[in-house]
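Chemist: sharing a model prediction with you, sequence too.
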Amino acid sequence: MSDVVYEAELVVGHKELVADGVLALTLRHPLGEPLPSWEPGAHIDVVLGPDLERQYSLCGDPADRDVWRIAVLREPDGRGGSAHVHEQLGPGDKVRVRGPRNHFRLEPAPRYRFIAGGIGITPVLPMLAAAEAAGAEWTLLYGGRTRRSMAFVEELARYGDRVTIAPQDETGLLDLAPVLGDGDTLVYCCGPGPLLDAVEELCPAGVLRVERFQPKEQPAGEDGEFEVELAQSGRTLTVVPGVSVLDTVRAAGIEVLYSCTEGTCGTCETDVLDGTPEHRDSVLTKEEQESGETMMICVSRCRGRRLVLDL
C-alpha cells in the first residue's frame, strides 16, 4: 500500500486553455519550496471544497520540482469539480493538495504501446518522455472527438511518426488491433470506459496496464453482513448490507483517508491482515486482487464472515 507523504496548500500559477474544454494549470508551493518527486502515472488529490475532491494526473516534467502540472476537462454533466476548476480557480488562488499517489507506474520494458482517449493523454505524456529516455521502442495512438478537443497535440509533434493522432470525426473509431503487441510489449491505456473495455478484450494476457477515470462495471457479488477487526485500534465492527467498510469505520470515529468513494483513486487502499476481500475496485490489477494483500475499503467487501485490516 502507498502511504500519502504530502499534503499542503499550493498556489495556482499558469492557467491555459490547451484544447476545447481542457485547461492546464500549474501548482507551486507558496514559499517556493520544492514539491515531492513523482513518477509517470502519478496523480494528486485536489480538494476544491467541502465534499468536493477530485483526482488529476500529473502531466508535466517529473524532474521539475518547482511546479506540478495538471489538465482538467470541463464536463458539463459532471459533479462540479471540473466546473469549479474552470470557473473559479485562477492564478494566485490556493488549493489544498494531497499526494502524489501512483497505481499506474511505467514498468521497465523493451517496447511499449500507448493508447490514450481524450483527457486520458494526461498520465501518458510523462510516460512517453520516460520511455524515450530509457531507449525503449514505443508508439502512441491518441484518439478524441475532434482535433480541437485533443490536448497537447502540439507538444506531441516532437515525437514525429511514433505518435498517431486520430480524431474520431476524421478517422472514425480507433483501430486498436494493429497496435497491440505481444508478450514483451507492455500496453498502457487511459481514457473513457468503452475504450478501455475494448483494449482489454483484444490485449494478450498480462501485458495491459490501464487507469480508469470512472469505475468499471462490476459483476454482482456478495453483499451480506460481515465483521471487520481493526488491528491497530483493537476494535471489531459489523459491516451491514448496503454500507461500505469505509462508512462503517468512519461512523465508529476512526479517521481514514479517502476521496472518490468509487474505487478508482486508490486513496483508501488498506492492508488486509487476514480474510479474503471481495474486490470491487477499478484500481488493482487482477494479480493484485488475487493476492488479497490490500483492498479499497470504499467499495470492496468480504468473501466470508471476517476481515482483519491494518487500521
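Modeler: Great, that's in hand.

Chemist: all contacts plus neighbour counts: C-alpha atoms, from now on.
Modeler: Will do.

Chemist: so which residues of the stretch 51-200 of the chain form strands?
Modeler: For the stretch 51-200 of the chain, the strands defined by DSSP state E, counting those that start in this stretch occupy 52-57, 68-73, 94-101, 111-117, 137-144, 163-167, 185-191.

Chemist: this is the comparison structure:
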Amino acid sequence: MIDAPRDLRGRPRGDRALGLIGLVVGNYLGAMSRVPYDPRVALRPPDTAATLTVASVTPVTSDGDVAQIDLVDAGGSSLPAWQPGCHIDVHLEGDTTSGPLRRQYSLCGDPADTTRYRIAVRRIGTVSERMHALRAGDTVTVRGPRNAFLFARESSVHFVAGGIGITPILPMVRAARDLGLDWTFVYCGRSRESMPFLDEIESWNSPRVVVRTDVDDGLPTATDLLGFAARGGAVYCCGPTPMLNTVRTSFAGCGATALHFERFGAPPVVGGRPFTVTLARSGRTLTVPADRSALSVIVDEDPTVAYSCRQGFCGTCKVRVLAGTPEHRETRLSPTEQQHHMLPCVSRADSDHLTLDV
C-alpha cells in the first residue's frame, strides 16, 4: 500500500466548507464536461479541415528541443471551443507522391482564448522537424478539436506528467487551480533543460507541485508518482510508456479510485505473432514481427503514411484490406467497416498475410 500524506506538506487538505464547495463544483462541472461533443452547435464539425496561420513559434525549453506553436485564423475569426484534454490533427503537405503528413498534438493553451490554438512539439523525427521549421505567416491544415482524454474535474485530483506529456495535463492543472479543487501535481523529466513550461509551473510557487528530474532525483518510483494521490480521488497521467506502466501497475495501492491516462507513444504489442503485409501501391512485401505493429513497419518503408494516436481510437490510419483476414484490436470501426478496413496501429493479421491499399 502507498500511504499518501494528506497534502504535500502532510497537512489537512483544507476546511470542510471549502471541501463541500469543491465537491459541488466538481460534480457539476464534471457532469457538464461529459456531455458529448455536438458538431451542430460548434463553429464547424471536428472533421472539417480548416487552414490556420502560424502566429508564432517559440522555444519553451532551454535546450530548444520543444517549440510552442500558436495557430490563428488568418481573418481573425474565433476558433471552435475546446476543453482540457483536447487535441487537434495537424496536416502538412508531403511530397508529390505521398500526400499529406498528419500528426496529433494536444492543445496546451487557455480554453477561454478562442483566438488561437496553442500546441507544443518536441523535436524527435521528420515531422517534428517540419513543425519546428514553421515560421510566422506559414499555413497548416487542422482538423478538430477532439477530446479522447476528458478532464471530469473530480473534487480531489492528482496529476502526473512526464516530459512532453505535460501538454494535455497543463490545461487540466490550470483548471483545477482556477476552480479551487483539491489537487496535487508531479512533473517529471530527464533534466530541467528538457522540461516544457517549467518556468510557468514553478512561478505558481505552490506546495502542491513536485518537480523531479532523472538527473537530480533518479527514475521515479511508484511512491514518487502516486504518493500524493488522495484516497477516493482521481489520477490523470500522461507520459512515456515506463511511467504509464508504473502508474497503472501501482494504482491499486494508492487509494485513488479513478485512473485516466493518455499515451504519447504507441502501446506495447501483447500476444502478437509475425505476419507479412504487401503494400499494394508499391508492391513491396514487409515482415511484421511479433512485437511490432503493422503501422510501425509500414512507416519505416513510407514515413508519410497518415497516422495520429497509434492507439486505435482516432481512425487516422484506417486502411482498406485487399486480401487476407485482419485481427481487429480496436473498437473504433463499425462491424461493417471491419469487413474491409483495419487500423494497422493496433490491429494485426488472423491470416499469415495481408494486402493493404497503401
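Modeler: Looks like it arrived, so ask away. Because the structure is a prediction, the values reported are computed rather than measured.

Chemist: tabulate the strands of the stretch 51-200 of structure 1 in CSV, adding columns for distance to residue 34 of structure 1 and mean neighbour count.
Modeler: As requested, those are arranged in CSV below (distance: least, C-alpha to C-alpha, whole Å; neighbours: other C-alpha atoms under 10 Å):
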stretch, distance to residue 34 of structure 1, mean neighbour count
strand 52-57, 19, 20
strand 68-73, 10, 23
strand 94-101, 14, 20
strand 111-117, 30, 24
strand 137-144, 31, 22
strand 163-167, 32, 20
strand 185-191, 29, 25
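
Chemist: can I get those strands in TSV with distance to residue 8 of structure 1?
Modeler: Formatted as TSV, the strands of the stretch 51-200 of structure 1 follow (distance: least, C-alpha to C-alpha, whole Å):
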stretch	distance to residue 8 of structure 1
strand 52-57	14
strand 68-73	13
strand 94-101	6
strand 111-117	30
strand 137-144	33
strand 163-167	36
strand 185-191	28
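
Chemist: mind checking which of these is nearest residue 291 of structure 1?
Modeler: Closest to residue 291 of structure 1 of these is strand 94-101 (C-alpha to C-alpha; 20.6 Å).

Chemist: mean per-residue distance, the closest one versus structure 2.
Modeler: Compared with structure 2 after fitting, strand 94-101 of structure 1 has a mean deviation of 0.6 Å; criterion: mean C-alpha distance after the TM-score superposition for structure 1.

Chemist: okay, buried residues for the longest helix along structure 1 please.
Modeler: Across structure 1, the longest stretch assigned as helix under DSSP state H is helix 121-133. By 16 or more other C-alpha atoms under 10 Å, the buried positions in helix 121-133 of structure 1 come out as 121-128, 130-131.

Chemist: please, where are all the helices along structure 1?
Modeler: 81-87, 121-133, 153-156, 168-171, 193-202, 245-251, 286-291.

Chemist: tell me the most buried of the ones you listed?
Modeler: Highest mean neighbour count of the helices of structure 1: helix 121-133, a mean of 21 (counted as mean count of other C-alpha atoms under 10 Å).

Chemist: helices or strands up against that helix?
Modeler: strand 111-117, strand 137-144, strand 185-191 (3 or more C-alpha pairs under 8 Å, 6 or more residues apart in numbering; DSSP states H and E).

Chemist: turn those strands into JSON lines, including distance to residue 21 of structure 1.
Modeler: Shown next, in JSON lines, are these (distance: least, C-alpha to C-alpha, whole Å):
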{"stretch": "strand 111-117", "distance to residue 21 of structure 1": "15"}
{"stretch": "strand 137-144", "distance to residue 21 of structure 1": "12"}
{"stretch": "strand 185-191", "distance to residue 21 of structure 1": "16"}
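
Chemist: residue 258 of structure 1: which of the ones you listed is closest?
Modeler: Among these, the nearest to residue 258 of structure 1 by C-alpha to C-alpha is strand 185-191 (22.3 Å).

Chemist: which part of structure 2 matches that closest one?
Modeler: Using TM-score structural alignment, strand 185-191 of structure 1 corresponds to residues 233-239 of structure 2.

Chemist: circling back to that earlier point, the helices and strands packed on helix 121-133 of structure 1: which one's closest to residue 93 of structure 1?
Modeler: Closest among these, using C-alpha to C-alpha: strand 185-191, at 29.0 Å.

Chemist: how close does the longest helix of structure 1 sit to structure 2?
Modeler: Looks like 1.0 Å for helix 121-133 of structure 1 (mean C-alpha distance after the TM-score superposition for structure 1).

Chemist: what's the alignment partner in structure 1 of residue 90 of structure 2 in contact with, if anything?
Modeler: Using TM-score structural alignment, the equivalent of residue 90 of structure 2 in structure 1 is residue 46. Residue 46 of structure 1 is in contact with 53-56, 95-98, counting by C-alpha atoms under 8 Å, 6 or more residues apart in numbering.

Chemist: residue 28 of structure 1 matches what in structure 2?
Modeler: Aligned by TM-score structural alignment, residue 28 of structure 1 pairs with residue 72 of structure 2.

Chemist: now residue 216 of structure 1
Modeler: Looks like residue 216 of structure 1 aligns to residue 267 there (TM-score structural alignment).

Chemist: neighbours around its match, how many?
Modeler: Neighbour count of residue 267 of structure 2, defined by other C-alpha atoms under 10 Å: 18.
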